[in-house]
Each structure stands twice: as C-alpha cells, then as structure tokens.
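Chemist: sharing a model prediction with you, sequence too.
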Amino acid sequence: MRPDRFQQFAIDAYRGAGLQAEAWTEGTKRPFGVVVTVPGGARLWHAITVQSAEGERYDQDEQPVEKEAPAPVTVPELGAGRVSLGVLEEYLAALLTNTGSPEIVKTWRYSDREQAGTTPGLGVEFWSGARAYAPFVLAARAGGSPGAPFDLPSEV
C-alpha cells in the first residue's frame, strides 16, 4: 500500500472508531502523517513511511494483493483521562487490524518488537510485501502544545 493510500486508510479507520483524525505533513521532511485526537482531548501525530513491495514501480498503477484479513483483536479502552503511549500504540494498531482489510497480513506495535526502539509507533505488513511504518512524532495532552519532535511524554 502506497503512503498516500495508507494515510487515508488510517484516517478512515480512526474516524470509524469515533476519533478525530486528519492528514498531517511537514513538507518533504515528513510528507505523510496523521494527527489523531483521542476521547480525552490529547493529540498524537504519527508520520507514515512505506517500504514498497519488491519490484514495485511508482510510475505504474498500484497492484494491491488481497488474501485473508487478519483476525479481529481486542481494542483497549482509552477512557477520558490520560493514556500511555503504549496503550495508544495498541489501540491504533487494533483499529487498523479490525478494519478487515484483505490487504493486511498483520499489524504490530514498536514496543512489542524484539528490540524495541526508543520511539513508540506501529507498523503494518501487507500481502504485497509492502510495509507501512507509523512512528509517533509529536504528542500533546488535552489543551497543551506538543514538544519537540520525538520528545514524547510517557502519557497524554
């Protein structure tokens, strides 16, 4: 799935769960991303990058590959108070999994990887062989402003 289509796919999945979500960009530095507002009013900005399927050429039409969609997973409750970024990883990954998209093999949280990175986020693997990555870049508590990129609080 190409980055522009994944961006809209994520926005639609988040909105389908009742969240506010819109496209976000930082020009050529981060051309694709989403800003999500959760029920308690906190906001999260995640970038989008994509590792293309082997042999994919952007000068040709995209050729999505569809097979069996991943089994639905439990979506954690967010509530109206503060929420940890780890729970937000799980929540957003679950929303993408539960779309029932036959293009998705699986989703994962960055914190679940064998070597967890320093930045929270999530990833999606597609049957085409492509992968989408959504690192969390900015976060702000309800009514607050985000800090510097990747200088994230533990909860929002």
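Modeler: Nice, I can see it. Predicted model only: the values in this text are computed from it and were never measured. Numbers count the residues shown, from 1 in each chain.
Chemist: C-alpha from now on. contacts and neighbour counts both.
Modeler: Will do.
Chemist: break down the chain into its helices, ranges please.
Modeler: Ranges of helices within the chain are 3-16, 85-97, based on DSSP state H.
Chemist: need these in TSV with mean neighbour count and distance to residue 110, can you?
Modeler: Output for those, formatted as TSV (neighbours: other C-alpha atoms under 10 Å; distance: least, C-alpha to C-alpha, whole Å):
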stretch	mean neighbour count	distance to residue 110
helix 3-16	18	17
helix 85-97	21	8
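Chemist: in TSV: these, plus distance to residue 122.
Modeler: Below are these laid out as TSV (distance: least, C-alpha to C-alpha, whole Å):
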stretch	distance to residue 122
helix 3-16	12
helix 85-97	6
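Chemist: which among those is found nearest to residue 26?
Modeler: Closest to residue 26 of the helices of the chain is helix 3-16 (C-alpha to C-alpha; 13.9 Å).
Chemist: now do the closest one: which elements does it pack against?
Modeler: On a contact count with 3 or more C-alpha pairs under 8 Å, 6 or more residues apart in numbering; DSSP states H and E, helix 3-16 meets strand 20-23, strand 33-37, helix 85-97.
Chemist: next up, a structure to set beside the first:
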Amino acid sequence: MRLARLCQFCIQTLPEAGPDIASAEGWQGDDAPLFGFVVSFSSGSRIWVQATGGLAPGAKADDSDIPVTGPAPEPVPLPTLFDNAGKISPERAEAYPTAVLTNAGNTEIAEVYGYNQRPAQSAAHPGVGIIFHNGARAYLPVVHTAQPGQDRGRQRFRPQSEF
C-alpha cells in the first residue's frame, strides 16, 4: 500500500473504527508534509501525523500499487485513551490508533505496532509502524500535538506531556 492510499485508509478508518476519534483529515498548509493527516479526538485534542515509508523489496517508485494480501492482524482490545482528567499522553496517543488500525481487518497489513510498544526498543517520538504483506513498511510518527482549542505550534517532534 503506497503512502497516498495509506493516508486515505487512515483518514477513513480511524474515525469509523475508533470510538474516541472524532475525525481525521489531510494535513493542509504551507509546511504540511507530502503525506500526512490530522487526527481529532472526541475531547478536542489533536495530533498531526506524517506518513513515510519504504517500498517492498524489489519495487520501484513508479510501479503500480498492486495489493498483496494475507491474513489481517489479530484484533486487540482498544486501550484507554483518556486519563481521569480527560487528557491524552503521547503514549496513549500512540497506542490507541495502533489498536484501531490493527483491528481494521485490512488484509494488506501484516503487522501494526506502536514505536514504544516494541520489546527492548524505545523510541524518541511516539508513532505507529505498519508492515505490509508485500514487505513494504510505513512509518507514522506523531509530529505535533495540541490541546482542545490550541494550534499545533511550530516545534516538530515535541509532544506535550498531556493534551
């Protein structure tokens, strides 16, 4: 699955399958990445996600995006998104969409993981990784966070401790 189609899949799937996700839309603006989207949670908090990735082994950028399918990932329970005060941490902002995309039943996806959920590997930034059945990979780092009513700010990869 190429990045343009992956972003459309995320924009459609996240609010449909994530009860605490109010909407997802393309990231617009002068400094928006080529591929990215904004997720708005039911609390009004938001995250901005950039999509990058690597092609399947042997694939070229101008090859057709032909789906390769296999078993969809096994469903997992949706984790709690909000703390008792209704706030989201970067860790929960990573775990929740990871579970929603895992549970989507997409047969092109072999595995979905949170950057900080991998054993013995810590990540500098929250994000979601996807491995496809064709060997391609996608990386969805959280670039910005915002509390309800806030703008995303200008510093990239500096998530608020709660939002």
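Modeler: Arrived safely, thanks for sending. All figures in this text were calculated on a predicted structure; none of them were measured in a lab.
Chemist: tell me how they score on TM after superposing.
Modeler: Between these two chains, after superposing, the TM-score reads 0.92 (TM-score structural alignment, normalised by the length of the first structure); 156 aligned residues with a C-alpha RMSD of 1.8 Å.
Chemist: alignment lookup: residue 53 of the first structure to the second structure.
Modeler: The alignment partner of residue 53 of the first structure in the second structure, by TM-score structural alignment, is residue 56.
Chemist: residue contacts, its match?
Modeler: By C-alpha atoms under 8 Å, 6 or more residues apart in numbering, residue 56 of the second structure lies in contact with 134-137.
Chemist: now do the strands in the first structure.
Modeler: Here the first structure has its strands, by DSSP state E, at 20-23, 33-37, 43-47, 49-51, 104-109, 121-126, 131-140.
Chemist: could you dump the ones you listed to TSV with distance to residue 63 of the first structure and mean neighbour count?
Modeler: Formatted as TSV, these follow (distance: least, C-alpha to C-alpha, whole Å; neighbours: other C-alpha atoms under 10 Å):
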stretch	distance to residue 63 of the first structure	mean neighbour count
strand 20-23	24	19
strand 33-37	22	23
strand 43-47	23	23
strand 49-51	15	18
strand 104-109	14	21
strand 121-126	12	22
strand 131-140	14	23
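Chemist: got TSV for those, with distance to residue 14 of the first structure too?
Modeler: Listed next are those as TSV, based on distance: least, C-alpha to C-alpha, whole Å:
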stretch	distance to residue 14 of the first structure
strand 20-23	6
strand 33-37	8
strand 43-47	12
strand 49-51	18
strand 104-109	15
strand 121-126	14
strand 131-140	14
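Chemist: how about those, which one is nearest residue 77 of the first structure?
Modeler: strand 33-37 (14.7 Å).
Chemist: how far out from the middle of the chain is that closest one?
Modeler: Remark: strand 33-37 of the first structure is offset 9 Å from the chain centroid, using C-alpha atoms, centre = their mean, to the nearest Å.
Chemist: compared with the second structure, how much does it deviate?
Modeler: Once fitted to the second structure, strand 33-37 of the first structure is off its aligned match by 0.6 Å on average (mean C-alpha distance after the TM-score superposition for the first structure).
Chemist: orientation of that strand relative to helix 3-16 in degrees?
Modeler: Computed with axes from the mean of the first three to the mean of the last three C-alpha atoms, to 10 degrees, the direction of strand 33-37 of the first structure lies at 10 degrees from that of helix 3-16.
Chemist: matching residues in the second structure for strand 33-37 of the first structure?
Modeler: Counting by TM-score structural alignment, strand 33-37 of the first structure falls onto residues 36-40 of the second structure.
Chemist: tell me which residues are up against the matching stretch.
Modeler: Under the criterion C-alpha under 8 Å, 6+ apart, residues 7, 11, 21-27, 46-51 lie in contact with stretch 36-40 of the second structure.
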